[in-house]
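S.K.: Have a look at this prediction, sequence included:
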Amino acid sequence: MFLFNRYVCTVLLLVVLFAVMGVRSAMAHEGRNVGDYNFIVGFIDEPAIEGMINGVSLRLTSLKEKEPHDHNAHTGGVEQSSDDAIHSNAVGGIDTLEVEVTHIASGISKLMSLKESFGIPGQYEVGFIPTSPGPYRFRFVGDIKGQAVNEIFESGNNTFDEVKSAKEIQFPLQLSAPRETENAARGALETANEAREDAANVASSASTGILLGAIALILGVVALSLAVLAFQRSGRKA
């Protein structure tokens, strides 16, 4: 009996856990009506982690009155117990939408073409690897069956997840991100270049000083020679 109760509790716990995860996944996307359509937008995988493959996710559905489908087209001719028609408001077959992805902190952006996921009508995605943490902006442009689209979604606390630094979930060791390593290497290279330029300037200044000193020495010798010559001439006259 104890084992049975323990089994039941475990099953209930798993059910609650998966339900919470499902709610969290839904909350991590932003939903908004755009004209005759509803957009649900976010990263493909959330939380989004710096340096890990991810992408833009768009779930597109129609707000227009649903059109009933033929039962037999979905049931293979098997009679159903319910008389309700099977409905679907997913908007598939759209190849005229693009998304401009912007890393807000740096202002760097790139325009990408959305592709419909195989076997999932109305689900559009495009993959990329976010290489910097922080908030991102997704601007959808193009048209949907003649309706022009120019809609902006930004990550945030009340929308969809911002990209997190990989250090936040690394365990047991926290490793430097490729971005940090590259920045450190770039900084070291710039410092080395500056030091080389300074050394070259010092060497150039030293060379100039030596040259000027040599010229001064030559002029001094010439002046001394002229003075001796003048002294000798004055002695002869005397």
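M.R.: Now that the structure is in, tell me what you want to look at.
S.K.: Please make it C-alpha for all contacts and neighbour counts, starting now.
M.R.: Will do.
S.K.: and the end-to-end length of stretch 72-89?
M.R.: Distance between the boundary residues of stretch 72-89 (CA to CA, to the nearest Å) amounts to 18 Å.
S.K.: Over to stretch 159-170?
M.R.: End-to-end distance of stretch 159-170 (CA to CA): 25 Å.
S.K.: residues making contact with it?
M.R.: Counting by CA atoms under 8 Å, 6 or more residues apart in numbering, the neighbours of stretch 159-170 from elsewhere in the structure are 27-30, 41-43, 46-51, 130, 132-136, 154-156, 174-177.
S.K.: how far is it from where the chain is centred?
M.R.: Here stretch 159-170 shows a centroid-to-chain-centroid distance of 12 Å under the convention CA atoms, centre = their mean, to the nearest Å.
S.K.: Please check the contacts of stretch 159-170 and keep the buried ones.
M.R.: For these, burial is judged from neighbour counts taken by 16 or more other CA atoms under 10 Å, and it is met by 28-30, 41-43, 46, 48-51, 130, 132-136, 154-156, 177.
S.K.: Got another one to weigh against that:
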Amino acid sequence: MKYIKTLLVLSFAAILLSWLPPNNAFAHGGRDVNDFNFVIGFASEPAYEGIINAIELKITGKPSQKDTHSDGHGHDHHSHGHSDIDVNAHGGIFASELLSAGDKFSTTIAKDINNVEIPYHDHMNHDITGTIKVSDEGDLGEVKVMIHETSLMPSDIHVQPGATIIWTNYSKGLHAITSGVMDSGQTEKQPISGLSETLKAELIHVSSKSSVILNLNEDSDNPGRYTSPFIPTSPGVYEIRVYGTIDGVEIDETFISMGGGGDFDDIVPPTSIQFPQKLTSDREITGAITEATEISQLALIRSNTLNTWVIISLVIGGIGIAVSCLSLGLQFRKK
């Protein structure tokens, strides 16, 4: 009973710890994944065996292209009917959806946009930039631009009002063609929200190779922070695999705890926080019971085997005595 009460107290303590603000200095691992940054670990660290915990994952990245006004076929819905439009405004004239390999995006320069130079860039790679000079001396009709891994060809074009520009992605990566310039405030990575339906986590206990699939639940008070509660029942090294999609980008990343060379904590026995008595864990009790059961079964088998040999020996001895008595009786008769 005392053991059960202590476990309950420790469990409630872990729950209280999980309610602390997510900015505590825990040992978490992190890395860049495409245009996103993952920071992952256990919500409560040090992470103790038998005490409720959770996977904690924070994801930041560039703003999603889902808020652009494209019709889904590569043609933008931005109005070009104002000659005083700010050509430097981010996405002020056009903004494509994410373009996979082979995808196209097109926009037509409005008739009343003239004698201006429109800067544009790749929203997924800010080093890829280009300009569209608009004047009556430029090209009319369709003007084609090829998107490569790190460049545009041609990057600078000269068109007339009414011309249609068509970009085609010839690379394997994702691109998003956007008019205007990217200022320093927009280049900062922001929390990525709404991924509970598209991402999952697989928790793996390395030594036993046991694994479980967990849902990632977003923290309503902290966008971009996702958790998956669980109770670790064995200490040791753990792996966390995150897989699914973010804005159409395939994600499959595995992170490992410190014992395997990673950055977040291993699961450890709770003995260091037990006071005044050190308690035996459920795992140790189960192991001791299993071992005792195996020993008793082996002893029973050996006992049964020994009893069988004793019986056989007694039978053989009885037969020998009977044969001897019979032989003696026959000898007395002959005399």
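M.R.: Sure, I can see it. Computed from a predicted structure; not experimentally measured.
S.K.: Show me where the first structure has its strands.
M.R.: Secondary structure of the first structure (DSSP state E): strands located at 30-34, 37-43, 54-62, 97-103, 108-113, 115-116, 123-128, 136-144, 147-154.
S.K.: which residues of the second structure fall in helices?
M.R.: With DSSP state H as the criterion, the second structure has helices at 2-18, 184-187, 282-334.
S.K.: Would you indicate which residues of the first one are buried?
M.R.: If I follow you right, that is helix 2-18 of the second structure. When burial is assessed from 16+ other CA under 10 Å, helix 2-18 of the second structure yields the following buried residues: L7, L10, S11, A14, S18.
S.K.: between that helix and strand 225-230, how big is the angle?
M.R.: Orientation note: helix 2-18 of the second structure sits at an angle of 170 degrees relative to strand 225-230 (axes from the mean of the first three to the mean of the last three CA atoms, to 10 degrees).
S.K.: How about the last one?
M.R.: For helix 282-334 of the second structure against strand 225-230, the angle between stretch directions is 20 degrees (the same axes, to 10 degrees).
S.K.: Please report the distance of I120 of the first structure from G92 of the first structure.
M.R.: Relative to G92 of the first structure, I120 of the first structure is positioned 8 Å away (criterion: CA to CA).
S.K.: V143 of the second structure: neighbouring residues, count only.
M.R.: When neighbours are counted by other CA atoms under 10 Å, V143 of the second structure registers 16.
S.K.: sorry, back to before: which of I120 and G92 of the first structure has more neighbours?
M.R.: Taking other CA under 10 Å, I120 of the first structure and G92 do not tie; G92 has more neighbours (18 against 11).
S.K.: Determine which residue in the second structure is aligned with that one, please.
M.R.: Aligned counterpart of G92 of the first structure in the second structure: S193 (TM-score structural alignment).
S.K.: if I read this right, G127 of the first structure contacts I53, doesn't it?
M.R.: Yes. Applying CA atoms under 8 Å, one finds G127 of the first structure in contact with I53, separated by 7.1 Å.
S.K.: mind listing what the equivalent of F128 of the first structure over in the second structure touches?
M.R.: Superposed on the second structure with TM-score structural alignment, F128 of the first structure falls opposite F230. F230 of the second structure sits next to I52, N53, A54, I55 when contact means CA under 8 Å, 6+ apart.
S.K.: And the longest strand seen in the second structure, what's buried?
M.R.: Ranked by residue count under DSSP E, the longest strand found in the second structure is strand 125-139. Neighbour counts over strand 125-139 of the second structure (16+ other CA under 10 Å) mark N125, I128, T129, G130, T131, I132, K133, V134, S135, D139 as buried.
S.K.: Reformat the residues you listed as JSON lines; add distance to L203 of the second structure.
M.R.: JSON lines is the format used below for these (distance: CA to CA, whole Å):
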{"residue": "N125", "distance to L203 of the second structure": "33"}
{"residue": "I128", "distance to L203 of the second structure": "38"}
{"residue": "T129", "distance to L203 of the second structure": "41"}
{"residue": "G130", "distance to L203 of the second structure": "45"}
{"residue": "T131", "distance to L203 of the second structure": "48"}
{"residue": "I132", "distance to L203 of the second structure": "50"}
{"residue": "K133", "distance to L203 of the second structure": "53"}
{"residue": "V134", "distance to L203 of the second structure": "55"}
{"residue": "S135", "distance to L203 of the second structure": "59"}
{"residue": "D139", "distance to L203 of the second structure": "57"}
